[in-house]
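Colleague: Return atomic coordinates for the entry below.
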Amino acid sequence: MAERAPTVRLRPVDDAVLAEMVRAALGDAAPDEVTPMLTPGNTWTPERVEWLTRFHADRRAGLDGPAGEATWAVEVDGDVAGAVRLKRTAEPGVLETGIWLARGVRGRGAGRRAIAAVLAQAAVLGGREVRVETGRGNQGALAILRGLGFECSDAGGDRVAARRAVPGTTRAPGR
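Modeller: Next up is the predicted model:
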């Protein structure tokens, strides 16, 4: 019998949700998957925890706030298990996304559902195209992106760039 697909929803990040997100990251994700490399080694340090907390708190104002970026917690079967974001780019209507998920929810369809949900958010927010960049070796992410209709191309080095028109738009900008 096939495993049941998880229920995934995006939740606004208030103080309680942010605390759950930080717990999920500390308990089941590598720091390099969640934060920039702020300190040597792939270990959770006070600097990384502070960055993670501040990053999401600073984005509560959404795309129209000072950061030009919005984040949501990814809830999987009722538990916060990651985060997803949308960020304005210099091109009107083009948004960048990124995601991290706790290890325990990977490989069950949660990432696909979270990216589909952020595409729906992009449509609500007036986006026309969503872009993402990931490592060439991140086969799970690349399968999700291709499965959701993203066009993938070489971004140089070990990076892959992916782009997709937002559902409900007729074409991506510049195309």
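
Colleague: Could you use CA atoms for every contact and neighbour count after this?
Modeller: Will do.

Colleague: I'd like to know how far the spatially most central residue of the chain sits from Pro40.
Modeller: Central residue of the chain (Cα atoms, centre = their mean): Ile99, 2.1 Å from the mean position. Per Cα to Cα, to the nearest Å, Ile99 is found 22 Å from Pro40.

Colleague: With Val22 instead?
Modeller: Noted for Val22: a distance of 20 Å to Pro40, by Cα to Cα.

Colleague: before we move on, what about Ala67?
Modeller: Remark: distance between Ala67 and Pro40 (Cα to Cα) = 26 Å.

Colleague: more neighbours, the two?
Modeller: Each of Ala67 and Pro40 has its neighbours counted (other Cα atoms under 10 Å); Ala67 has more, 15 against 7.

Colleague: Now the more buried one. Nearest residue, chain neighbours left out?
Modeller: Excluding the flanking residues, the one nearest Ala67 by Cα to Cα, 6 or more residues apart in numbering is Arg59, at 6.3 Å.

Colleague: another one to check against the first:
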Amino acid sequence: MPDIALHPLTEDTLPALLAAAVADADPLEVMPPVAGQPGWTAERRAAFLSFHRARGLAAEPIELTFVVLELNAVVGAARLRPTGAGEFETGIWLGRGARGRGVGRAVVALLRAEASRAGARRMVATTTAENAAARGLMDSASVRVDGTDVHGTWRLH
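Modeller: As a prediction, the model looks like this:
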């Protein structure tokens, strides 16, 4: 199993997260779409920073955002967003170099532990039927397919 850790996102780690995204991921894999030319434009980099500041670093954040570290190097991000009723919704993105080596599975296990410590009874995730990598991470979850969406639920307690 890879040496993986989750570190809470901070203003100090945000530049390293952006650098990892720019170096090893497509913008559409790691953030909402931004109009304009493809690739990591100045506008997209600014939008990435604003997105994370608004969601995970705001005075009242809407989610817990983590930097994913492999051997202390930033390789992606993960999040837990409370949805109510003891449930956290999760999402993960990993740079291309961290994919297919068990990093995602380790992150799911760490997120389950974080959600449990925060008092959640369930952790849920949604992906598309085409996202084979994300679907593969749901093998330890109860899975439901709804059209082109795949929903995974992990019971924590």
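
Colleague: how about the residue nearest to Ala67 of structure 1, secondary structure?
Modeller: coil (DSSP: H, G, I helix; E, B strand; the rest coil).

Colleague: Which positions within stretch 89-108 of structure 1 qualify as buried?
Modeller: The neighbour-count check on stretch 89-108 of structure 1 (16 or more other Cα atoms under 10 Å) flags 93-102, 105 as buried.

Colleague: swap in stretch 107-115 of structure 2?
Modeller: Within stretch 107-115 of structure 2, the residues scored as buried using 16+ other Cα under 10 Å are 107-108, 110-112, 115.

Colleague: ok, back up a step: regarding the residue nearest to the centre of structure 1, what is its secondary structure?
Modeller: Classification of Ile99 of structure 1 by three-state DSSP places it in strand.

Colleague: just checking, what residue in structure 2 corresponds to it?
Modeller: Correspondence of Ile99 of structure 1 to structure 2, assessed by TM-score structural alignment: Ile92.

Colleague: wait, isn't its match in contact with Ala77?
Modeller: Yes. Ile92 of structure 2 lies in contact with Ala77 (Cα atoms under 8 Å); the separation is 5.8 Å.

Colleague: now the helices for structure 1?
Modeller: For structure 1, applying DSSP state H gives helices covering 15-28, 31-34, 46-57, 110-124, 139-147.

Colleague: okay, these in CSV with distance to Lys87 of structure 1 next?
Modeller: What follows is these, written out as CSV (distance: least, Cα to Cα, whole Å):
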stretch, distance to Lys87 of structure 1
helix 15-28, 19
helix 31-34, 16
helix 46-57, 12
helix 110-124, 10
helix 139-147, 18
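
Colleague: Among those, show me which one is buried the most.
Modeller: For the helices of structure 1, the largest average neighbour count (mean count of other Cα atoms under 10 Å) is found in helix 110-124, namely a mean of 20.

Colleague: which residues sit against that one?
Modeller: Helix 110-124 of structure 1 has contacts (Cα atoms under 8 Å, 6 or more residues apart in numbering) with 5-10, 74, 76, 84-86, 95, 99, 101, 128, 130, 141, 144-145, 148, 166-168.

Colleague: Kindly report the same for stretch 79-97 of structure 1.
Modeller: Outside stretch 79-97 of structure 1, the residues that touch it by Cα under 8 Å, 6+ apart are 17, 20-21, 24-25, 63, 68-75, 98-102, 105, 114-115, 118, 122, 126-132, 173.

Colleague: and if you look at stretch 146-157 of structure 2?
Modeller: With Cα under 8 Å, 6+ apart as the criterion, stretch 146-157 of structure 2 contacts 112, 115-116, 120-129, 135, 138, 140-145.
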